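*Asks:* just to be clear, the model below is a prediction. Sequence and coordinates:
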Amino acid sequence: MTRRSGWAILVSLALCLTGCATTVRGAAQPVDPTRVAGLAITDGPSGLKPGVLDAALPVDGGDGGEIDKLAANAVADVQRYWREQLPAVFNREFRPLATLASYDSAGRGRVLCGAPTAGLVNAFYCATDDVVAWDRGELLPMLNDSIGQAAVMAVLAHEIGHAVQFRLGLPGATPSIVKEQQADCYTGAYLRWVAEGKSPMFQVSTGRGLNEVLTALFQIRDSAGVAFDDAGAHGNAFDRVSAFQFGFTDGPARCAKIDEREIEGRSTQGGFGSAAANERAAAENVRLDDRAALADLTTSLRQAFRLAATPPTLTTGAACGVTAEDALASYCSESNQINLDLEGLVRIGTPPRRGRQGGIGDFAAFAEVASRYTLAVQQEGGFRLDGPVAAQRTACLTGFWASTIVDGRRGSLTLAPGDLDEAIAEMLTRNSLIAADVRGRTVPAGFARVAAFRDGFSSGDQETCGKKYR
């Protein structure tokens, strides 16, 4: 977050939620909170199915270890998917990759696609040799150990997404951001196939398993100083997760429609100025125990949501009505107060630093407070405040609030580069408050939390949340 001196009244984008609980002509189809893009929310194991035989694909330079076997199995499975989908969707035959290659970034290295691999903690596709290569020394073990096998599946599916682009004839001069977000989208399409139980080798749960995938996308996002049109740009976490969800929800045909114009229209990564300015803004962490910052947050919420009744007040009194563990903010409907654990909010609002413990970042803390404010908005609109639908509506309205403080809008509180990525990180935690009801009970699937937040942010329309989540 960044703060500016002074305050000019925002032009309100808000529409009163009152009456949205009833059927509205042209309203969006309500979302079922027990499902993820039409699939039931599950929390079973993700990764190789028990008893599956290894695909035994040849791996150039491999050591025959478990990581190389897992990677080769993932490649075999993704290629199986594309043997079905490329003819069905694009009327093209899928030609298997020419080479799979493994290397150890910590070792002496080798030359692949004309580049040395020593110190290269990465996975990549090389069109000139039609090869997918991966680092078995650090990257894949780190993803497997810290996140899970679903993260390894996603990384390999992404690289084969580039091979699909090559087979579809995507021009080599296509901007990096288009190639990368198409590949993220193709990854989502593949994992939808796995989640539907169609893979003979792998499984992925739509709850914990997809959370692992989204966590992987978060960890390999662009830094705050990178603009979407920079050479080599992949996208920030918010935009990469969006692309993945497009593929998971709508399939590979949607992915091929991602182009520079489409990304420019929805990207939250560009438009913040120079890389140096981006880095400075991202480094300015605003503390919620700063009285002026708390006043700016309150003002931004009152400007975003035009309540007919008295707006809720912020206090550090005792929490009420919360059943979830470690809820750092709570809304008391009877007293119309938002009670804050400022110490805890400052802790979660402190970004992690190398060698030191930290939380997530300032926007995560500010958005948690904003989410409790939206409960007052929902109460005025006549909505229930408890249950999974209320939790999704809360995430949506919090996303809408975020849209009112984007760069370029006049106000003291302004989104900084990386802020929306902090929202992604918060929504992937076990007890996300951004996507929680009045009792602090969160939507079980991170995928659904992020989708609801993005609905509010992308629409820039408060009424969308009342129509879609009712």
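*Replies:* Looks like it arrived, so ask away.

*Asks:* hey, let's count contacts and neighbours off CA atoms from now on
*Replies:* Noted.

*Asks:* which parts of the chain are strands?
*Replies:* Per DSSP state E, the chain carries strands over the ranges 2-3, 35-36, 39-40, 47-48, 99-103, 111-112, 115-116, 123-126, 131-135, 202-203, 313-315, 329-332, 337-340, 413-414.

*Asks:* which elements pack onto the third one?
*Replies:* Right, the one you point to is strand 39-40. If you count contacts as 3 or more C-alpha pairs under 8 Å, 6 or more residues apart in numbering; DSSP states H and E, strand 39-40 packs onto no helix or strand.

*Asks:* what residues of the longest helix seen in the chain count as buried?
*Replies:* Counting by DSSP state H, the longest helix found in the chain is helix 66-90. Within helix 66-90, the residues scored as buried using 16 or more other C-alpha atoms under 10 Å are 67-83, 85-86.

*Asks:* the closest residue in space to Phe363 that isn't next to it in sequence: neighbouring residues, count only.
*Replies:* Spatial nearest neighbour of Phe363, excluding adjacent residues (C-alpha to C-alpha, 6 or more residues apart in numbering): Asp419 at 5.5 Å. For Asp419, the neighbour count with other C-alpha atoms under 10 Å is 24.

*Asks:* and among the strands of the chain, the most buried is which?
*Replies:* Highest mean neighbour count among these (mean count of other C-alpha atoms under 10 Å): strand 329-332, with a mean of 27.

*Asks:* comparison target below:
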Amino acid sequence: MEWRGRRGSRNVEDRRRMGAGGAGSIGIVGMLAVLAFGYFFGVDISPLVGQMDSGSTQTGELSEADQQYGEFSSVVLADTEEVWGQILPEQAGRDYTVPTLVLFRGAVQSACGGASAAMGPFYCPGDQRLYLDTQFFDVMSQRMNAGGDFAAAYVIAHEVGHHVQNQLGILGEVTKMRQRASEADSNALSVLTELQADCFAGIWAREASEQFGSVQEGDLEEAQNAARAVGDDVIQSSAGRTPMPDSFTHGSAEQRQEWLMRGFRTGQLDQCNSFGEAGL
């Protein structure tokens, strides 16, 4: 992916110099809250990697790798701003309000409560912010066999996909439905939410290729590999567990790859209606 030397977004809040201490103590209640929240909106990697060694006691200057991760994330966010700033008015008849990307280390506080890095990246509709511990990119590469710039870009684009869902009123409706649903039905609704966000990430990938020429040979394969790596069945299997479809909250590897590619092939919001295809 060609990203160096390109425009970055101004909507990035870097809290990584604060360490986990700057996030405040999460506590037992906060941890339970983020486990429930993050498992819906984020990429729950805790069964696979346990507690990430986030270097939470480190403060001060960022390493060169940290700085590159920050610059990279800023460029990807800028691309999503341009893409969705065009697509949402054209295809949905509404303006796009840009989100803020918060980079953190170890733990963080949001309008949705406290979060641990082990929960993976997540989106908080309460403050319209994406939260990312950039060490997750290392986890993807070293522990999930899903390295590469475009794999990392897919992760950001997926969380932006949740922001698009929030802009369209989808997240609010799903939350209401889940409050009335059984555990199995609630999990199924969560899966549909995640698959649609994957589809929206595919739309971004298509537009990034056409508008910016930033997609290189092999990039799409990296994104597909990342989608596979965060499938519930792959994560459960990698943790030594038997995959249990009723417990899936993000979708299988096959589903996640399928919906990512649907967005990439069509570039259309109406082709990402995972809820409609499920009869909802």
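*Replies:* Sure, I can see it. The structure presented is a predicted model; accordingly, all values stated were derived computationally and were not measured.

*Asks:* TM-score for this pair?
*Replies:* Superposed pair, TM-score by TM-score structural alignment, normalised by the length of structure 2: 0.67. Supporting alignment: 207 aligned residues with a C-alpha RMSD of 2.4 Å.

*Asks:* just give the closest residue to the spatially most central residue of structure 2, not the sequence neighbours.
*Replies:* Nearest to the geometric centre of structure 2 sits Glu159, at 3.3 Å (C-alpha atoms, centre = their mean). Nearest residue to Glu159 of structure 2 in three dimensions, chain neighbours excluded: Tyr123, at 5.8 Å (C-alpha to C-alpha, 6+ apart).

*Asks:* could you find the counterpart of that neighbour in structure 1?
*Replies:* When structure 1 is aligned by TM-score structural alignment, the residue opposite Tyr123 of structure 2 is Tyr125.

*Asks:* ok, its match touching Cys113?
*Replies:* No. Counting by C-alpha atoms under 8 Å, Tyr125 of structure 1 stays clear of Cys113, with 9.1 Å between them.

*Asks:* surely Pro87 of structure 1 and Arg95 touch.
*Replies:* No. The pair Pro87 of structure 1 / Arg95 is not scored as a contact, 10.9 Å apart, by C-alpha under 8 Å.

*Asks:* all helices of the stretch 101-250 of structure 2, in order?
*Replies:* For the stretch 101-250 of structure 2, the helices defined by DSSP state H, counting those that start in this stretch cover 135-143, 149-167, 170-180, 183-207, 219-229, 232-238.

*Asks:* buried residues in the longest one?
*Replies:* Neighbour-count burial for helix 183-207 of structure 2 flags 186-207 (criterion: 16+ other C-alpha under 10 Å).

*Asks:* ditto for the shortest one
*Replies:* Burial within helix 232-238 of structure 2, assessed by neighbour count using 16+ other C-alpha under 10 Å, is assigned to Asp232, Asp233, Val234, Ile235, Gln236, Ser238.

*Asks:* what do you get for the fifth one?
*Replies:* The neighbour-count check on helix 219-229 of structure 2 (16+ other C-alpha under 10 Å) flags Asp219, Leu220, Glu222, Ala223, Gln224, Asn225, Ala226, Ala227, Arg228, Ala229 as buried.

*Asks:* what's the matching range in structure 1 for it?
*Replies:* Residue span in structure 1 matched to helix 219-229 of structure 2, by TM-score structural alignment: 209-219.

*Asks:* give me the mean deviation of the matching stretch from structure 2.
*Replies:* Here stretch 209-219 of structure 1, set against structure 2 after superposition, deviates by a mean of 0.7 Å using mean C-alpha distance after the TM-score superposition for structure 1.

*Asks:* how about the strands of structure 1 in JSON lines, adding distance to Gly399 of structure 1?
*Replies:* Listed next are the strands of structure 1 as JSON lines, based on distance: least, C-alpha to C-alpha, whole Å:
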{"stretch": "strand 2-3", "distance to Gly399 of structure 1": "17"}
{"stretch": "strand 35-36", "distance to Gly399 of structure 1": "19"}
{"stretch": "strand 39-40", "distance to Gly399 of structure 1": "23"}
{"stretch": "strand 47-48", "distance to Gly399 of structure 1": "32"}
{"stretch": "strand 99-103", "distance to Gly399 of structure 1": "41"}
{"stretch": "strand 111-112", "distance to Gly399 of structure 1": "43"}
{"stretch": "strand 115-116", "distance to Gly399 of structure 1": "42"}
{"stretch": "strand 123-126", "distance to Gly399 of structure 1": "33"}
{"stretch": "strand 131-135", "distance to Gly399 of structure 1": "36"}
{"stretch": "strand 202-203", "distance to Gly399 of structure 1": "31"}
{"stretch": "strand 313-315", "distance to Gly399 of structure 1": "20"}
{"stretch": "strand 329-332", "distance to Gly399 of structure 1": "17"}
{"stretch": "strand 337-340", "distance to Gly399 of structure 1": "19"}
{"stretch": "strand 413-414", "distance to Gly399 of structure 1": "14"}
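
*Asks:* closest to Lys467 of structure 1 out of the ones you listed?
*Replies:* Ranking these by proximity to Lys467 of structure 1 (C-alpha to C-alpha) places strand 35-36 first, at 17.6 Å.

*Asks:* and for Gly62 of structure 1, nearest residue in space, chain neighbours not counted?
*Replies:* Ser102 (5.0 Å).
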